[in-house]
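S.K.: sequence below, structure please.
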Amino acid sequence: MTRTAVMLRRLVLLQHLLLAVLVVVGLARGLAAGAPAGPLVTGTGALVLWYAVGAWRAGLRAGTEWPPETVARPSGAARRPAGPAGRWLGAGGWWLLGLVALWLLTVAVSPELVWVAFSLWLLAGHLLPTVPAVALSAAVLAVVVGRAGHADGWTTAAVVGPAIGAVFALALSRGLHQVVQDSLERQRLVTSLVAAQEETETLQAQLVEAQRAAGAQGERTRLSRDIHDTLAQGFSSILLLARAGGATGDPAARLRLLGQIETSAADHLEEARRVVGALAPAPLESGLTDALRRLAAELQEQTGVRGEVRVEGDVAALPVPVEVALLRTAQSALANVRRHSGAGAVTVTLTEAGDSVRLDVVDDGVGFDLAAVRGRPLDAAGGGYGLRASRERLVELGGGLEVESAPGRGTAVSAHLPRSTSGAVR
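M.R.: Purely as a prediction, here's the structure:
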């Protein structure tokens, strides 16, 4: 149970106890003073019964919450349009007027019951707006002063005492009303904050799950690119060398091709281990320029295509993600030269261009029709995946890839990247 609920329960019990004590004392004193027993007991019983029924309907039972707006309206009752009196009083106000009317009957029988007015003043502060509460309290005070003065004689104490009691009770009830309102508002805010926190935790869990899925997808994309640019190209090279060895009858040439196959297999086995470990490619251990020269030399040794590497500007201090992306692009472009171009020569140019770096791979092969290839589905088996993967990798790092070709006029692949990038190695 919340602290607010505990406080409200205690206020309810105190209100019930106070009225019970005042009624019992007044009834006892009235009987002792010789008031008619029948009318007094009947009036007092009706007063207690009306209070109990109204308290039950308004939710004043012990153990229930007691917001003033609920007290002013029976529990579960819908708010209905009302005239001026209805807007001022509400259901709880009308119940209080009935309670006051029954109290007047008992006071008419015996003046000893005038002090039940203290409970009426407390209820007025709880159940009515300020102006009606003050008006009703003043009317009750007038009855108390008049009846007490008529019974015991008019004295200063008979007027000042009840007046002080009325002011104190009304001020106390209004203060408690505000405290209850503030407590309930804080409770509503706490409930809203808890609900918002739970919703935030749910959203955070969903975000973490989405990030995990995105990370897994990114890792699959990285592996597919690296497998294509390393293992697939290596297998392609080994396959071409094996076919060349099978087609030649020269034992010396076969031994030379077998040596090339062994070297290529060993290199790509090491590269496969680095791909699995998500490390930088082995050829980059001595720099991008040396890696490009080795690729061109391997292409010339294995296929006879003359390879030339040109370097223009300062490209010695490139970030690792930039070097990896450009190396993968060169590997993919040279693999296409090996398999499709029928070229006699290829030129690889690495150029510094202010805040960016450019890689151009140009061959003098048969070329192809760009318009025909652009609308064709790309896949790793049918070709074209390497250029698409290279373009995606470059775009992720803030760069791009352009391809120029025409039948009989060779092919030019041009990649560009900013020199500084925060992208991850892929």
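S.K.: drop to CA atoms for contacts and neighbour counts, all remaining ones
M.R.: Fine.
S.K.: tell me how many other residues crowd G307.
M.R.: 22 (other Cα atoms under 10 Å).
S.K.: separation between it and H268?
M.R.: For G307, the distance to H268 (Cα to Cα, to the nearest Å) stands at 20 Å.
S.K.: could you do A163 as well?
M.R.: In terms of Cα to Cα, A163 sits 102 Å off from H268.
S.K.: which outside residues touch stretch 130-145?
M.R.: 88-89, 114-115, 117, 120-121, 124-125, 127, 158-159, 162-163, 166, 170 (Cα atoms under 8 Å, 6 or more residues apart in numbering).
S.K.: another for comparison:
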Amino acid sequence: MDTSLTTESDALRNGVHILTTTLLVVAIFTVVSMPMSSAVSTLMLLSTFAIIYFGGWNFLERWTLGPKILWLVVLTVTWFAAMLIAPAAMYLLFSLMFLYLFVVDDWRGILMVGFATALSIGVQIPNDITFGGAMGPLVSAVVVVAIYYAFSALAEMTRELKETQAQLAESERNAGVIAERQRIAHEIHDTLAQGLSSIQMLLHAADRDLDTHNEDKARERIALARTTASDNLHEARAMIAALQPTALAETSLAGALERMTANFAATAGIDIDVDVEGDAAQLPMKIEAALLRIAQGAVGNVVKHSGATKARVTVTYDENEVRVDIVDNGRGFDPAAVEARPAGLGHIGLSAMHRRAEELGGTVTLESTPGSGAAVSVSVPLV
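M.R.: Modelled structure (predicted):
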């Protein structure tokens, strides 16, 4: 195992520290009943063991494998010497076993555990070793190895789980970035792109008016183009500041729709009416903004693609939902064919409409046949 101070290695290190301290205290208490000379020798050996043990931990991370093994050898020799005088020092075998596996996490660590086990059994032979005296170290070795590798497996599972969680978080972040890019693309299409298209049409029309010497009409169209540019500038600033649509900040949904349709009507030279049915109510800003954007995209399509002379936008307030219908008398189209086309330039508006409605639990319905106009209906639940 890597001895860097990871969370897992810290936990194991602290556990070994507590175990070693406890065993040292137990061994020291057994000195009370020993002869003075043996007691002093045992205390000196146990103190030396403690100094070498705790002192070595301070340098363990900076040592290469050679100094680490030397440190383990010195600890083992000190422990063996203490065990020859005070049998209670044998308890420190538990700490040494964990140290061997922690420092040398391979077959060599297990070999060291086996060697220390053999020493603890061999030292008892001159005193008529018992069955329990032999089985104790053997069982301890098996238990320590099992605990250590179970802990290592758990630590590896924890590490893999953290990596998986980090990967999932990164995937969610990337998905959020993509969704935000799509949202911004829809915002730009429904506001800035529509506004710039209107300005372009107005300036072309003003250019034609100047060719026919109709300067008053040309000035009127240029003034409207300036107003549209000003509105677009406000929209851009609101978008950058993550604010609600500028039109909604200044008026109600119906008022924002009237202002939006007035600009389109003046640009394209068609009649666009706005009606309100039911009891108008102040809706959550997220719903009003989505409905305004969807209507803006639909009216923009009417102006650019339908060839209509009249259109109507109707806002219907019901108890459980709000609905916006955009109807025109243009040339119509085949909804199935249009929705089957991949989203792209000129088609992103329909994709944006569906996405905005779905985010609010609503739906967008297209009804049209070639030569018979078109109707776009968006409904959003209020619950």
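S.K.: can you pull the TM-score for these?
M.R.: The TM-score (TM-score structural alignment, normalised by the length of structure 2) is 0.66; 290 aligned residues with a Cα RMSD of 3.6 Å.
S.K.: farthest pair within the contacts of stretch 130-145 of structure 1?
M.R.: The span of the contacts of stretch 130-145 of structure 1, defined through Cα to Cα, is set by W88 and A158 at 31.4 Å.
S.K.: please enumerate the helices of the stretch 151-300 of structure 2.
M.R.: 194-211, 215-240, 246-250, 253-268, 285-301 (DSSP state H, counting those that start in this stretch).
S.K.: what span of structure 1 is the fourth one aligned with?
M.R.: It refers to helix 253-268 of structure 2. Under TM-score structural alignment, the match for helix 253-268 of structure 2 in structure 1 covers residues 288-303.
S.K.: quick check: that stretch compared with structure 2, mean distance?
M.R.: Once fitted to structure 2, stretch 288-303 of structure 1 is off its aligned match by 1.9 Å on average (mean Cα distance after the TM-score superposition for structure 1).
S.K.: so which residues make contact with that stretch?
M.R.: Defining contact as Cα under 8 Å, 6+ apart, one finds that stretch 288-303 of structure 1 is touched by 241, 260, 283-284, 305-309, 311, 316, 323, 327, 330-331, 334, 338, 348, 350.
S.K.: try 6 Å
M.R.: Outside of stretch 288-303 of structure 1, the residues within contact range by Cα atoms under 6 Å, 6 or more residues apart in numbering are 283-284, 306-307, 309.
S.K.: one more: stretch 305-320 of structure 1?
M.R.: Stretch 305-320 of structure 1 is contacted by residues 293, 296, 300, 344-352 when judged by Cα under 6 Å, 6+ apart.
S.K.: and if you look at stretch 349-356 of structure 1?
M.R.: Taking Cα under 6 Å, 6+ apart as the rule, stretch 349-356 of structure 1 contacts 309-313, 357-360, 417-419.
S.K.: again, only using 7 Å
M.R.: 309-315, 357-361, 416-419 (Cα atoms under 7 Å, 6 or more residues apart in numbering).
S.K.: quick one: buried ones out of those?
M.R.: Buried by 16 or more other Cα atoms under 10 Å: 309, 315, 357-361, 416-419, out of the contacts of stretch 349-356 of structure 1.
S.K.: which stretches in structure 2 count as strands?
M.R.: Assigned by DSSP state E, the strands in structure 2 fall at 271-277, 310-317, 321-328, 363-368, 374-381.
S.K.: can you redo those as CSV with distance to S47 of structure 2?
M.R.: Shown next, in CSV, are those (distance: least, Cα to Cα, whole Å):
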stretch, distance to S47 of structure 2
strand 271-277, 91
strand 310-317, 86
strand 321-328, 81
strand 363-368, 79
strand 374-381, 77
